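K.L.:
Below is the sequence, then the predicted model.
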Amino acid sequence: MEKMILNGEIRNRSEIKVEIEDRGYQFGDGVYEVIRIYNGKLFTSEMHLARLIESAKKINITIPYTIEEIEVKLKELIAENAITFGTVYMQFTRGVSPRNHAFPSTDVAPVYVAYTKEVPYSGVLKPGAKAITVEDIRWLRCDIKSLNLLGNILAKQKAAEAGCFEAIQHRCGTVTEGSSSNVSIVVNGELKTHPATNLILNGITRQVMIKICKDLGISYKEDDFTLEELLAAEEVIMTSTTAEITPITEIDGQAIGNGESGTVTRQLQQAFHAEIERQCGHISESIVK
């Protein structure tokens, strides 16, 4: 029987219910994280959990657990559900109280839930994906990983309807990020990615990619770039927890570069896989799915 976490305790999924006046359900008043699992181990968990707590602080939710306490319980949950490759999703809402736009009193405790999901892992470099460009209609605090994802969902749906994997968003012609990923470009062998301002989520995979650039001596710059630069780039890369490092080889029906994964992208993908194995152990070909 599948297990979940409710307020720090592992319970059967069938026992867990959402209260009708949970502020996450009624207002999207909460924050969340998704962490990848490889070889039954959490990948970059400390970075994810630090961002979770920081997001909560930005909207005045106090998480009543330390990073270490959350991590220990997540590891127990992974073991209980026997997950080898997958994800763990967790969220904290402001809690349950009579519906009112203003915050409830401080004695209302946040509600914490977490669950795992199996995700197949091929162990091979991600192939090219198609994308479209859309106007970024989201709010101005995209640095907070909040439950309010309607703008992202509308963008992703436009991509799906166009037969594409991702929607690359822009504000007045300046590229921000994808609907569920960060987006970077390669120009003259240099990687450029939007700075970690309030206009994007500072993705964990994005941060690992930047560290890889430093380690490998790949030139990079955190700077704005335009739609014109995006379409003229030698390579376009999207990064996220679930997509890892994936080349975007077509945007708005136009091929990027030669329409195939580029040299820098492949270097980053190979180094990222090495980082997975460094943190989570060697992944044998016999256990990938």
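P.N.:
Right, received. Where do you want to start? Please read these numbers as outputs of a predicted model, since none were measured by experiment.
K.L.:
alpha carbons only for contacts and neighbour counts from here, please
P.N.:
Will do.
K.L.:
in the stretch 51-200 of the chain, which spans are helices?
P.N.:
67-80, 150-161 (DSSP state H, counting those that start in this stretch).
K.L.:
Save those helices as JSON lines, and put in mean neighbour count too.
P.N.:
Formatted as JSON lines, those follow (neighbours: other C-alpha atoms under 10 Å):
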{"stretch": "helix 67-80", "mean neighbour count": "16"}
{"stretch": "helix 150-161", "mean neighbour count": "17"}
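K.L.:
can you put the ones you listed in TSV and add distance to S240?
P.N.:
Below are those laid out as TSV (distance: least, C-alpha to C-alpha, whole Å):
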stretch	distance to S240
helix 67-80	20
helix 150-161	14
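K.L.:
quick one: which of those helices is nearest G203?
P.N.:
G203 lies closest to helix 150-161 among the helices of the stretch 51-200 of the chain, at 14.9 Å (C-alpha to C-alpha).
K.L.:
Check which helices and strands the closest one sits against.
P.N.:
With contacts taken as 3 or more C-alpha pairs under 8 Å, 6 or more residues apart in numbering; DSSP states H and E, helix 150-161 sits against strand 129-135, strand 166-171.
K.L.:
From the chain's centroid, how far away is it?
P.N.:
Counting by C-alpha atoms, centre = their mean, to the nearest Å, helix 150-161 is centred 16 Å from the centre of its parent chain.
K.L.:
can you list contacts of that helix?
P.N.:
Contacts to helix 150-161, defined as C-alpha atoms under 8 Å, 6 or more residues apart in numbering, come from residues A131, I132, V134, D136, I137, R138, F165, E166, A167, Q169, S179, S180.
K.L.:
ok, of those, which come out buried?
P.N.:
Listed as buried from the contacts of helix 150-161 are A131, I132, V134, D136, R138, F165, E166, A167, Q169, S179, S180; burial here means 16 or more other C-alpha atoms under 10 Å.
K.L.:
show me the contacts for D224.
P.N.:
Here D224 is in contact with T174, V175, T176, K192, T193, H194, P195 (C-alpha under 8 Å, 6+ apart).
K.L.:
Q26 now?
P.N.:
I20, R99.
K.L.:
One more pass at 6 Å, please.
P.N.:
With contact set as C-alpha atoms under 6 Å, 6 or more residues apart in numbering, Q26 has no partners.
K.L.:
next, the one to line up against it:
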Amino acid sequence: MSRIVYVNGEYLPEADAKISIFDRGFLFADGVYEVTSVLDGKLIDFDGHAVRLERSLNELDMPNPISKDDLLEVHRKLVADNGIVEGLVYLQITRGAPADRDFVFPNPDETRPTVVLFTQNKPGLAETVNPVKVISVEDIRWGRRDIKTVQLLYPSMGKMMAKAAGADDAWLVEDGYVTEGTSNNAYIVKDGKIITRALSTDILHGITRAAVLRFAREAQMEVVERSFTIAEAQAADEAFFTSASAFVMPVVEVDGAQLGDGNPGPVMTRLREIYLEESLKKAV
């Protein structure tokens, strides 16, 4: 059965979905996106993703062409039509497709934003725990990483650098400190303390990050929001990352240095259990 996708108000077989060659997402990476996980056929942290989407659009002075209620309806219909029990819903909004290519933003009264959504089927998403080896690479991305734009070329290059080095992913380093992973927020654990970089324009304000830190504090775990170095990570008791598509995932090696016994640690394991349990209670 062909996957059903959503393009500008229409539900279509994926083979029939088309976007203009003049779309600014294609020409300028002038767009934002969100990825929402699906567990047991329900959406995880949908409200958080909707709020961040609105913020990203506002930061880029881009109109929001779809209400939160309508967006939820589209998500639910795509999940149902594609039979997604465990998986992801990808959403992308661009500034649209004006009549020709131009660096100047088009008049929003004349050019409507482009809205695209599709699902990805990921059976076993909640059960999958893959210990990850990371390398460090220089963070040379633009300065507004708090906006979830579709400018993902360098993170993709970072993942390829990691694979070329025999690792799974890369942690990005700026001025000697880890900012985040290529597609996730980064953490270390030392003497029972969970350490992660504080929010700023330097990193994405992760929806899963916010939930995990809230659950950690509710469980009486100590959270310290500060920058850390690769050397600190190599000397940590544990490390992990969070993202909407992986939840909480262990990091067991940093630049060739094994952490602990090379297995997922107790803090990360407990946080993953809490996150899945509590998030499923509020799933929509």
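P.N.:
Thanks, I have it. Since we're looking at a predicted model, the values are computed, not measured.
K.L.:
Quantify their similarity with the TM-score.
P.N.:
For this chain pair, the superposition-based TM-score is 0.95 by TM-score structural alignment, normalised by the length of the second structure; 281 aligned residues with a C-alpha RMSD of 1.4 Å.
K.L.:
one step back: any idea which of the contacts of D224 of the first structure has the most stuff around it?
P.N.:
Neighbour counts for the contacts of D224 of the first structure (other C-alpha atoms under 10 Å) peak at T176, which has 28 neighbours.
K.L.:
Map that residue onto the second structure.
P.N.:
Structural alignment (TM-score structural alignment) places T176 of the first structure against T179 in the second structure.
K.L.:
Read off where stretch 143-155 of the first structure ends up in the second structure.
P.N.:
With TM-score structural alignment as the criterion, stretch 143-155 of the first structure aligns to 146-158.
K.L.:
With stretch 185-195 of the first structure instead?
P.N.:
Under TM-score structural alignment, the match for stretch 185-195 of the first structure is residues 188-198.
K.L.:
Off-centre distance for the matching stretch?
P.N.:
The answer for stretch 188-198 of the second structure is 20 Å, by C-alpha atoms, centre = their mean.
K.L.:
Now do the equivalent of I251 of the first structure over in the second structure against L172 of the second structure, distance only.
P.N.:
Mapped onto the second structure by TM-score structural alignment, I251 of the first structure lines up with V254. Applying C-alpha to C-alpha, to the nearest Å, the value for V254 of the second structure to L172 of the second structure is 12 Å.
K.L.:
cool, V35 of the second structure as well?
P.N.:
For V35 of the second structure, the distance to L172 of the second structure - C-alpha to C-alpha - is 21 Å.
K.L.:
ok, now P113 of the second structure?
P.N.:
32 Å.
K.L.:
again with V38 of the second structure
P.N.:
The value you get for V38 of the second structure to L172 of the second structure, if C-alpha to C-alpha is used, is 28 Å.
K.L.:
Equivalent analysis for G41 of the second structure, please.
P.N.:
34 Å.
K.L.:
and what of A216 of the second structure?
P.N.:
Distance from A216 of the second structure to L172 of the second structure, by C-alpha to C-alpha: 24 Å.
K.L.:
Mind naming the longest helix for the first structure?
P.N.:
helix 263-280 (DSSP state H).
K.L.:
List the buried residues in that helix.
P.N.:
Applying 16+ other C-alpha under 10 Å to helix 263-280 of the first structure flags V264, T265, R266, L268, Q269, A271, F272, H273, E275, I276, C280 as buried.
K.L.:
do the same with stretch 23-40 of the second structure
P.N.:
23-26, 28-39.
K.L.:
Which two among the residues you listed are spaced furthest apart?
P.N.:
F28 and L39 (33.6 Å).
K.L.:
re earlier: now for the match of I251 of the first structure, how many residues are close by?
P.N.:
When neighbours are counted by other C-alpha under 10 Å, V254 of the second structure comes out with 24.
K.L.:
ok now do the closest residue to it other than its chain neighbours, which residues does it touch?
P.N.:
Nearest non-adjacent residue to V254 of the second structure, counting by C-alpha to C-alpha, 6 or more residues apart in numbering: V134, 5.1 Å away. Neighbouring residues of V134 of the second structure by C-alpha under 6 Å, 6+ apart: A167, D168, D169, A170, V254.
K.L.:
Quick check: the gap between V134 of the second structure and I140 of the second structure.
P.N.:
Distance from V134 of the second structure to I140 of the second structure, by C-alpha to C-alpha: 18 Å.
K.L.:
do Q234 of the second structure as well
P.N.:
Taking C-alpha to C-alpha, one finds Q234 of the second structure at 22 Å from I140 of the second structure.
K.L.:
now swap in I194 of the second structure and tell me
P.N.:
With C-alpha to C-alpha as the criterion, I194 of the second structure and I140 of the second structure are 26 Å apart.
K.L.:
Grab the nearest non-local neighbour of the counterpart of I218 of the first structure in the second structure.
P.N.:
Counting by TM-score structural alignment, I218 of the first structure lines up with M221 in the second structure. Spatially, and ignoring its direct neighbours in sequence, M221 of the second structure is nearest to K193 (7.2 Å; C-alpha to C-alpha, 6+ apart).
K.L.:
Tell me how many other residues surround that neighbour.
P.N.:
Other residues close to K193 of the second structure by other C-alpha under 10 Å number 15.
K.L.:
Roughly how far does it sit from F247 of the second structure?
P.N.:
From K193 of the second structure to F247 of the second structure the distance is 19 Å (C-alpha to C-alpha).
K.L.:
What of A167 of the second structure?
P.N.:
20 Å.
K.L.:
And those two? Which one has more around it.
P.N.:
For A167 of the second structure versus F247, the count of surrounding residues by other C-alpha under 10 Å is larger for F247: 22 against 19.
K.L.:
For H48 of the first structure, state which of the contacts of helix 150-161 of the first structure is nearest.
P.N.:
Of these, the one sitting nearest to H48 of the first structure (C-alpha to C-alpha) turns out to be S180, at 15.5 Å.
K.L.:
Next one: the closest one from K58 of the first structure, what distance?
P.N.:
Taking C-alpha to C-alpha, one finds S180 of the first structure at 21 Å from K58 of the first structure.
K.L.:
What of H101 of the first structure?
P.N.:
Taking C-alpha to C-alpha, one finds H101 of the first structure at 17 Å from K58 of the first structure.
K.L.:
who has more neighbours, the two?
P.N.:
Neighbour tally, H101 of the first structure and K58, criterion other C-alpha under 10 Å: the higher count belongs to K58, 14 against 10.
K.L.:
Could you find the counterpart of the more buried one in the second structure?
P.N.:
That one, K58 of the first structure, aligns with E59 by TM-score structural alignment.
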